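1. Just to be clear, the model below is a prediction. Sequence and coordinates:
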Amino acid sequence: MHCEFHPAIDHIAANLWDALNVTRSPFLSHAFLSAAERCGAVAPALGWHPAHLTLHDDSGLLIGAQPLYLRTMSFGDFSHDWAWARACQQLGKDYYPKLVCGVPYTPASGARQLIHPAAERASISRALTDATLQLAAHEQASSVQYLYLDDDATLRATLAAQDFLLRRGCQFHWHNAGYASFDDFLATFNADRRKKVKREQRRVSDAGLRIEVRHGGDIDAALWQAIYPHYVATFVRFGNHPAFSIDFFMEVGRKLGRQLVVFLARDAANDVVAAAICYRSDDTLYGRHWGADADYHSLHFALCFYSGIDYCIREGLQHFEPGAQGEHKVSRGFEPTPTWSAFHLADPRLRGMIGDFLQREQAAVQQYQDEMAEHLPYRKAE
């Protein structure tokens, strides 16, 4: 086996990369990663330096791969390590560069190593991780970060064997219990919470708004022109940078087709007044971006949560991950769910400090998750 690092995802054939993406994650698709690089979201000016890793066997067959980035800042990777960078400085060390295996601007759990289904997973996983650590040493990176891991037991065992530290987070996810309809789902709520949801839905319809669903292949340039300002507006309102350009969305919409899902709200004049941009795999819907022209009462809940749940039920999807943060999701049926990332720190002093912090943080996150679970809207008998 031999490894190669690539300064652009387009240096790797799309069909070969996508053949390893067996979970059909939209975020690990060649189309998503390529558009992010070529449309300016993943660029040196924003601290992203691609170093994607591929592993071939002796016959030249691609048997493993990792999305990989040398980072010169933490903006956009959702590692939440700003305080660690300051601590590293206090030790007289440079925190950047660091090496990140993850998806740009996307705190969604998923596969981080793409492995050929016929290959021996443990050896491939170890070879990919070894190569990653070797690159980190060569670049004098402070750390290697595998962000937002899925339940891949092989990768977790590999990381544990190589002294990675695990970090626990908490998001709020919806899970499909075989519901026949949105009303069937709502019937599991207690009476008070069920009335509130129906009231929120009514407020949207009473405002003269209607919601429609579009997939990437159904959205032309003119409709993207109507959608895109809503994406930008939310970032501007909170003083953040909207990394993805309209060209990015037009490209991924065209290439991903039904894997990109947009929920639109139109007013009586048929104008688009709000949009929620989502992605989907074969079993999960991922909420990513939302924005509206004005503060329509309850529209955020109806467009970003209830429309997504209804879509999952109709499409037979098993999970809905509406994005990071948001305790208001709990009362609407989204359960507190742990997320996991893994970190390898080169400096033993920094590793000791962060290891101690992570132990205390994990206990606090577990307590928070337990407290949030007490506020779920489901009937107690359920």
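-> Happy to help now that I have it. Numbers count the residues shown, from 1 in each chain.

2. use CA for all of it now, contacts and neighbours both
-> Fine.

3. And the helices in the stretch 1-150 of the chain?
-> Ranges of helices in the stretch 1-150 of the chain, per DSSP state H, counting those that start in this stretch, are 14-20, 30-38, 82-90, 121-138.

4. how about these in CSV, adding mean neighbour count and distance to Val261?
-> Converted to CSV, the helices of the stretch 1-150 of the chain look like this (neighbours: other C-alpha atoms under 10 Å; distance: least, C-alpha to C-alpha, whole Å):
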stretch, mean neighbour count, distance to Val261
helix 14-20, 16, 20
helix 30-38, 21, 14
helix 82-90, 14, 32
helix 121-138, 18, 32
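
5. okay if I get those as JSON lines plus distance to Glu374?
-> Shown next, in JSON lines, are the helices of the stretch 1-150 of the chain (distance: least, C-alpha to C-alpha, whole Å):
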{"stretch": "helix 14-20", "distance to Glu374": "40"}
{"stretch": "helix 30-38", "distance to Glu374": "37"}
{"stretch": "helix 82-90", "distance to Glu374": "31"}
{"stretch": "helix 121-138", "distance to Glu374": "38"}
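
6. right, so of those helices, which gets closest to Ser245?
-> The closest of these to Ser245 is helix 30-38. By C-alpha to C-alpha, the value is 8.9 Å.

7. neighbouring contacts of the closest one?
-> Identification of contacts with helix 30-38 by C-alpha atoms under 8 Å, 6 or more residues apart in numbering yields 8-10, 14, 17-18, 26-27, 42-43, 244, 248, 251-252, 255-256.

8. go again using 10 Å as the cut-off
-> 8-19, 21, 25-28, 41-43, 48-50, 67, 103-105, 243-245, 247-256 (C-alpha atoms under 10 Å, 6 or more residues apart in numbering).

9. Which of those residues are buried, as a ChimeraX select command?
-> In ChimeraX, a selection of the buried entries from those looks like this (16 or more other C-alpha atoms under 10 Å):
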select :8,9,17,18,19,21,25,26,27,28,41,42,48,49,50,67,103,104,105,243,244,245,247,248,249,250,251,252,253,254,255,256
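
10. Second structure for comparison follows:
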Amino acid sequence: MTYRTGVLSSLADAGAPAWSALLARQAPAGEPNPFLSYAFLHALHESGSACADTGWQPQYLALWDDTDEGSELVAAMPLYVKSHSYGEYVFDWAWADAYHRNGVEYYPKLLSAIPFTPVTGPRLLARDDAARATLVAYLCAQQQAAGMSSTHVLYPPAEQAAQLHEAGFMLRSNVQFHWLNQGYADFDAFLATLEHKKRKNIRAERRKVREAGVTMRRIRGVDATPADWRFFHRCYRNTYAEHRSSPYLNLDFFQRIGATMPHNLLLVVAERDGQPIAASLVIHTADTLYGRYWGAIEHVPCLHFETAYYQPLEFCIEQGIATFEGGAQGEHKMARGFLPTKTWSAHWLAHPAFSDAVERFLERESGGIEAYMDELNERNPFKD
């Protein structure tokens, strides 16, 4: 079958109905990944958080099936021209440095990912296998024609990583930490499954927050007010300020998703003496909760764990949500019941010598990841 191809500089060129219909096909038995939704991606672009000016120039690949009855978007791929490697969470700074030291340009590069979001999800959106195979071929043709140094596909599901590997991409693995709901009746039932020391430490951390006079309030997205979003963004900015860096996301972005996808959002606000002092934002579907952003304007011991982990865990148990993805990195999550989970990325480098060097590096790194996974699993926080 022959498809019409195109490159989208804005999701508006596809339109929300067509994009949403294609995304729905990726999860026929459940709710689509919220980070691939038109609302989330369009908010990133239109707010100026991820755009050409910030080094994230959208160049989405798209395929249409044109018939007498009309035109259908049958495949698409989130794709950006990147002028840096910030906001990716799969680190290639050493590769860029090696290019620079040898007088070869590494940027711009092509990147398929959700900006600032280390969450696994489909990157090859397609109506069927034939459209997906054509999309991969289109990607390979585009990366050759564009003259970019490289193409990187971050956090695809394992089956899509394998398909990209067959198309000539090198695979890289990493580790995240996810919590799995075993049908716990309540938070105490979850604690009862942990080793005694882990259980005792969690109770002590929660007690410190209570004894500091802090109370917690959960606000569903549909109930969040403009003042709630302004305070959360203040906390979010403060986190970056404490690390002497600039925040990726602006208030306009959070206000946009608050208006367009409120059913996927939960704010957790910590208060003392009736005044908010900290907040976290998680994004969720009926099946999965994703820990995303956190910040505070006042330091309280253990408040981060309460706001960003224990309150969302309680929410998962109450709502029957099966998985809590804790985000990038963080071995400390294991002590709180999160288990290691392998993630994937796929990489193509145009320069033959650098491609060979990176391939050898990835082979060595892969062995290290496997050993690391074995070590982590030996430190399982649950009772035998």
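-> Ah, there it is. Values in this document were obtained by computation on a predicted structure and should not be read as measured data.

11. Quick check: which of the helices of the stretch 1-150 of structure 1 is nearest to Leu303 of structure 1?
-> Per C-alpha to C-alpha, nearest to Leu303 of structure 1 of the helices of the stretch 1-150 of structure 1: helix 30-38, 23.7 Å.

12. quick one on the thing from earlier: for the helices of the stretch 1-150 of structure 1, which one sits closest to Asp183 of structure 1?
-> Judging these by C-alpha to C-alpha, what sits closest to Asp183 of structure 1 is helix 30-38, at 34.4 Å.

13. whereabouts in structure 1 does stretch 188-195 of structure 2 align?
-> Mapped onto structure 1 using TM-score structural alignment, stretch 188-195 of structure 2 spans residues 183-190.

14. For His56 of structure 1, find the nearest of the helices of the stretch 1-150 of structure 1.
-> Nearest of the helices of the stretch 1-150 of structure 1 (C-alpha to C-alpha): helix 121-138, 9.8 Å.

15. If you count contacts, what does that closest one end up packed against?
-> For helix 121-138 of structure 1, the packing partners by 3 or more C-alpha pairs under 10 Å, 6 or more residues apart in numbering; DSSP states H and E come out as strand 2-6, strand 52-56, strand 62-66, strand 98-101, strand 114-115, strand 143-149, helix 153-161.

16. Tabulate those in JSON lines, adding columns for mean neighbour count and distance to His375 of structure 1.
-> Shown next, in JSON lines, are those (neighbours: other C-alpha under 10 Å; distance: least, C-alpha to C-alpha, whole Å):
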{"stretch": "strand 2-6", "mean neighbour count": "15", "distance to His375 of structure 1": "47"}
{"stretch": "strand 52-56", "mean neighbour count": "22", "distance to His375 of structure 1": "42"}
{"stretch": "strand 62-66", "mean neighbour count": "24", "distance to His375 of structure 1": "38"}
{"stretch": "strand 98-101", "mean neighbour count": "26", "distance to His375 of structure 1": "34"}
{"stretch": "strand 114-115", "mean neighbour count": "26", "distance to His375 of structure 1": "37"}
{"stretch": "strand 143-149", "mean neighbour count": "24", "distance to His375 of structure 1": "25"}
{"stretch": "helix 153-161", "mean neighbour count": "16", "distance to His375 of structure 1": "31"}
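
17. In TSV: the ones you listed, plus distance to Arg121 of structure 1.
-> Formatted as TSV, these follow (distance: least, C-alpha to C-alpha, whole Å):
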stretch	distance to Arg121 of structure 1
strand 2-6	16
strand 52-56	12
strand 62-66	9
strand 98-101	18
strand 114-115	7
strand 143-149	16
helix 153-161	7
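
18. what's the closest of the ones you listed to Arg280 of structure 1?
-> Of those, nearest to Arg280 of structure 1 by C-alpha to C-alpha is strand 143-149, at 16.7 Å.

19. Check how far the closest one sits from its aligned residues in structure 2, on average.
-> Strand 143-149 of structure 1, aligned to structure 2 and superposed, deviates on average by 0.9 Å (mean C-alpha distance after the TM-score superposition for structure 1).

20. Can you spell out the matching residue range in structure 2 for that strand?
-> Under TM-score structural alignment, the match for strand 143-149 of structure 1 is residues 150-156.

21. How far away from the center of its chain is the matching stretch?
-> Distance of stretch 150-156 of structure 2 from the chain centroid (C-alpha atoms, centre = their mean, to the nearest Å) equals 13 Å.

22. cool, and stretch 43-54 of structure 2?
-> That offset, for stretch 43-54 of structure 2, works out to 17 Å (C-alpha atoms, centre = their mean).

23. ok, now stretch 102-119 of structure 1?
-> In terms of C-alpha atoms, centre = their mean, the centre of stretch 102-119 of structure 1 is set 11 Å apart from its chain centre.

24. circling back: for the match of stretch 188-195 of structure 2, list every residue counted as buried.
-> 185-186, 188-190.

25. Can you name the two of these that sit furthest apart?
-> Between all members of the buried residues of stretch 183-190 of structure 1, the farthest pair (by C-alpha to C-alpha) comes out as Phe185 and Asn190, at 11.3 Å.

26. How about stretch 259-278 of structure 1, which residues are buried there?
-> 259-266, 272-278.

27. Could you point out the residues of structure 1 onto which stretch 300-308 of structure 2 aligns?
-> Counting by TM-score structural alignment, stretch 300-308 of structure 2 corresponds to 296-304 in structure 1.

28. Straight-line length of the matching stretch, end to end?
-> 13 Å (C-alpha to C-alpha, to the nearest Å).

29. now swap in stretch 321-331 of structure 1 and tell me
-> Stretch 321-331 of structure 1 end-to-end distance (C-alpha to C-alpha) = 15 Å.

30. what stretch of structure 2 does it fall on?
-> By TM-score structural alignment, stretch 321-331 of structure 1 lines up with residues 325-335 in structure 2.

31. got the buried residues for that stretch?
-> Residues 325-328, 333-335 are the ones in stretch 325-335 of structure 2 that count as buried (16+ other C-alpha under 10 Å).
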